[in-house]
Each structure stands twice: as structure tokens, then as C-alpha cells.
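Visitor: coords please:
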Amino acid sequence: MLLKDKVIFLTGGTEGIGFECAKIYHAAGAKLAIVSNSERSIDEARSTLQSVEVLYLKADVSVAAAIRQAIAKTVDYFGKIDVIHNNAGISNPSKAIHETTADEWDVLFDVNVKSIFNTTRYGIDELKKTHGNILNTSSLVGDMGQEIHAAYSATKGAVNALTKSMALDYAPYGIRVNAVAPAGVWTPMLRAWSQQQPDTNSIENYLDNIHALGYCPEGDVVADACLFLVSDQARFVTGCILPVSGGAELGYRRVLNQTI
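Guide: Model prediction:
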């Protein structure tokens, strides 16, 4: 019970990596406030994970007032917050930067980056009380870049920089700040992304091959790493961008070398 009696505020927690995290956090003893902007997604998650120790909140992470209210409801319900896991994110559009519209750019940064600003702004006082921690879901592309995903890669590069800067800012309060950086992970978002790529027929083979371990995993492998980072097992880890990538930073090069 690594997270016994811990209260975790988890955004984007009703599907994909977020829901895998929700399940493993709950199994480890945590109480959860799970945020999603989709009523349908909340209903589907509730059908699998329902408990008096799980509070579902419909809110748009990019809207400050909505997150302020969600934080307040969490504290009213559970009495505290020990962990904020900023997992909510989107990847659209699959375009080069000159093809990306201003609206697409703004939505990407609002969901992937501004959301962290919002949860931290309204949740940091609670974390100071509990000497809690923050976990951000980033991506390997934030460090490596990715073709036809310039705007998305830029948001994840921003998440990485934020993570390190926040780790320095909040260390004096005993608050740790870390990030996980997956490569390919089979989630609803990745499946939708796959259908947007130029060669959809070969995308599964491509995603398997970019990982040095030879396969594209499900979200549970990332959730296991997240469990470690938010728990006291990682009590001396902060400012870390942890790849959970199956060696994809090597695998990309392996695929590239095979095609030359």
C-alpha cells in the first residue's frame, strides 16, 4: 500500500495512461479526484472504478476557474491533496508548423501546458501543507522532436522545462516535481493519431520497431513508473524526466539506420 491515505488529483484520468494510473493508485491505497472534460469518459471509467474514495470531476483543464473549483471540491471532499498528477494532454494536429492553425496551436498549449499552470496555481498551497509532489506526463518527443508534430513536441519540451524549474522553486517546501516521458503507448489518443499518419497500414509495425525492446506497450507500463515517482519510494527524486520508452531513444536510430 505505497499510497495509503494519499489524496491524488489526477487530470485526464478516465482513459489511456491516466486511467491505468488511476487503477494502480487506487490499488495502492490512494484516494482519487479524477478530472476529465468528457461526461461519456467519466461514465465509462466509473463503470470500472467506482468507490467512495474516487471523486469524478468534470472540468476543462485549460480553464482556470474550472480547475480552481475542482481543487476546492477535492479539498472539501477529502480534506487535503498530497499529489497533483498533470496527465491531461492532446496530440492533434499531425502537421508541420506552417500548416498548423493559430487555433490548433493555442488549444495544444492550453491543454498540455497551461493546464499545469492552472493546477499548480490553485493547488500549490495544499501541497505545501502535505509536503506533497507533482508529476507531469510528458513525452520523449519533448527532448527528441518529431516530424509533422512540431507544435505537440513544443508543448512537451515546455513541460520538461517547467518540471525542472518547478522542482527548483518548490524544493524549499519539500515538494518534489517530476515527469514521465513515454514514447509510443497504445491509448485511445495513439490509436486516433495512427489514423492521421501518411501510411496507416505500416504504423503498428513502425511503433513496434521504434522501441528497442521490440513492441509498443499498453499504458500499464507507464502507470507502474508513475506509482514509483509519486510514492515515498522516490522521496529523493526531483527534477527528473524519466523515460518510460523501451529504449525508443535508441530505437528511433535503429529504424533510421535500417532505412538508409
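Visitor: Going by C-alpha atoms from here, please, whenever you check contacts or count neighbours.
Guide: Will do.
Visitor: What segments of the chain are strands?
Guide: 7-11, 31-36, 54-58, 83-86, 133-137, 176-182, 241-244 (DSSP state E).
Visitor: Off-centre distance for the second one?
Guide: This means strand 31-36. On the basis of Cα atoms, centre = their mean, to the nearest Å, strand 31-36 sits 13 Å off its chain's mean C-alpha point.
Visitor: before we go on, could you also do this sequence so I can check it against the first one:
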Amino acid sequence: MSVEFDFDGDVALVTGVGGALGSAAARAFLEAGATVCGADVVDPESEDFLLEPHERIDFHQGDFTDEADVERVVGDVIDEHGRLDYLLNIAGTWRGGDPVHDTDVDTFDFLFDVNLKTMFLASKHALPHLRETEGAVVSVSARSSLEGGEGDGLYRATKAGVRLLTETIAEENLGTVRANAVLPSVIDTPMNREMMPDSDHSKWVDPADIAAMMLLLCSDASAVTSGAAVPVYGEA
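Guide: Predicted coordinates for the structure are as follows:
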């Protein structure tokens, strides 16, 4: 069954837009008719920037662990487009391999900054504008946030924080802004294929399929859904 969304006239801000999932989300919202503003710390000229240039995607370079940068980017989006309807908190990364007692504090700081602080700051500065449009926030948590696990406990803790902060935002904005999270497992990205070349890639989830769920969670079709953590891990 084919499903189409019409976000014509709406404005979406996608963080981590240069990554595999961020670029998939940008394309999905663009195809649905939204004006897409993408933010990333990575320069578009970098080989790690996966979103191809598009005249209808406004790119804003900024470090979303820096509150001044976040405030500037959100302000620029409002100045240029006059509104903000959707925030897609996709900026994030994975680090692991060591147990807690062998993990240095720099790794702790890095993961909490990139995975949780970016989501907090983007939400903080976007919410006043989302309240005006009765918009939506969709953030990326993780299936692994549901339990502890060996070797990547700090990553799991950051993603659990994203999930719990999502529930808080939903509760604090009942009837005004909907906030939901998606819970992927292994996403089919170039980095994951490089890290796990011998895995069964056919069981991994295509970023485009997760982007489709993000569209649904921002649409009127999920008007009664807020504070949810939605599985998007397929067979992975």
C-alpha cells in the first residue's frame, strides 16, 4: 500500500542532516512538500557528508553541542521562513567496545554531548516556535536504550536519556506540541557496513524506512500519539 503525506507550507529542521539517516529524513520531508532546513557540524564538502546538494534544502552549519550555535541556527530558520513545524533530532553517534571501568571520561563527555545535549538544546530552542504552530518533535533513541548491555553502556545511557526527555517534552506540551522517539537497532549505513562487514546486511533497516516513520509521527495520522517510543528495527 502506498502512503503519501502533504506537508506543503510546513518547515522542518533536521539535525545531523549530513548523515545517512539525516539525509534520508531530509529527502522524505522534501518529497512530502515541506521546506527542509538541515543542520550539521560536518562541512558539506566533506566526504562524510552524505546529503547531495539540493536547491530546496537550506543548509545551516553549526555545532549543536554549543547553545549559541543552536540559538543562531533556529533563529536563522525563523528569520528566513517565519515558522517552524517539525524538529527532527537525528544528530548522534555510537562509541563502544569497552566496559565501564575501562572507559575514559572523554568518551562519556563526547557521547552525552553528541547524543543527548544536541537533542536537549535543539528542543529547547525550537519548542517556543513549535508551540506557535502546534508542531512535532521526533528524536532518535535506540532499541538498546531499553536495557543495559556489555561494552556500550554509555551509548545506551545517552539514548535512554533521549527517550526519557522525549516523554518529558510530550508531558510538558500536552495539547500543543507532540514529541515522539524512534528506536532503531542496526541501520544500514556505510559506517555500519564498514564496522561490521561480515554481518547479514539484509536484516538491517534502510534509513528511508525510518524516515517514513518520522513522516508519520509528524503527520495528522498520528495526532493522538505523543510520548511514544516507536520500534523501527525490523529484523535487525
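Visitor: thinking again about what came up before, now render the strands of the first structure as a markdown table, adding mean neighbour count and distance to Leu190 of the first structure.
Guide: Formatted as a markdown table, these follow (neighbours: other Cα atoms under 10 Å; distance: least, Cα to Cα, whole Å):
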| stretch | mean neighbour count | distance to Leu190 of the first structure |
| --- | --- | --- |
| strand 7-11 | 28 | 18 |
| strand 31-36 | 25 | 18 |
| strand 54-58 | 20 | 23 |
| strand 83-86 | 27 | 18 |
| strand 133-137 | 27 | 15 |
| strand 176-182 | 26 | 12 |
| strand 241-244 | 20 | 16 |
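Visitor: Save the ones you listed as a markdown table, and put in distance to Cys216 of the first structure too.
Guide: Shown next, in a markdown table, are the strands of the first structure (distance: least, Cα to Cα, whole Å):
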| stretch | distance to Cys216 of the first structure |
| --- | --- |
| strand 7-11 | 24 |
| strand 31-36 | 25 |
| strand 54-58 | 30 |
| strand 83-86 | 23 |
| strand 133-137 | 18 |
| strand 176-182 | 10 |
| strand 241-244 | 11 |
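Visitor: Find me the equivalent region of the helix of greatest length in the second structure in the first structure.
Guide: Ranked by number of residues, the top helix in the second structure under DSSP state H is helix 153-172. Per the alignment by TM-score structural alignment, helix 153-172 of the second structure matches residues 150-169 in the first structure.
Visitor: Check how far the matching stretch sits from its aligned residues in the second structure, on average.
Guide: Stretch 150-169 of the first structure, aligned to the second structure and superposed, deviates on average by 0.7 Å (mean Cα distance after the TM-score superposition for the first structure).
Visitor: can you pull the buried residues of that stretch?
Guide: 150-160, 162-164, 166-167 (16 or more other Cα atoms under 10 Å).
Visitor: Ala234 of the first structure matches what in the second structure?
Guide: Checking with TM-score structural alignment, Ala234 of the first structure has Ser222 as its match.
Visitor: so who does that match touch?
Guide: Leu216 (Cα atoms under 8 Å, 6 or more residues apart in numbering).
Visitor: And it, how close does it get to Ala136 of the second structure?
Guide: 10 Å (Cα to Cα, to the nearest Å).
Visitor: How about Ser123 of the second structure?
Guide: Distance, Ser123 of the second structure to Ala136 of the second structure, by Cα to Cα: 10 Å.
Visitor: Quickly list what's touching both of these two.
Guide: Leu87.
Visitor: Can you find the partner of Val17 of the second structure in the first structure?
Guide: Alignment note (TM-score structural alignment): Val17 of the second structure maps to Gly13 of the first structure.
Visitor: Quick check, its match in contact with Tyr25.
Guide: No. Contact criterion Cα atoms under 8 Å: Gly13 of the first structure and Tyr25 do not qualify, at 10.9 Å.
Visitor: residues touching Trp186 of the first structure, list them.
Guide: Contacts of Trp186 of the first structure by Cα under 8 Å, 6+ apart are Gly16, Cys216, Pro217, Glu218, Gly219.
Visitor: next one: the match of helix 153-172 of the second structure to chain centre, how far?
Guide: From the chain centre to the centre of stretch 150-169 of the first structure is a distance of 12 Å (Cα atoms, centre = their mean).
Visitor: which of the contacts of Trp186 of the first structure line up with contacts in the second structure?
Guide: On the basis of both residues aligned by TM-score structural alignment, their matches' Cα atoms under 8 Å, what survives of those in the second structure is Cys216, Pro217, Glu218, Gly219.
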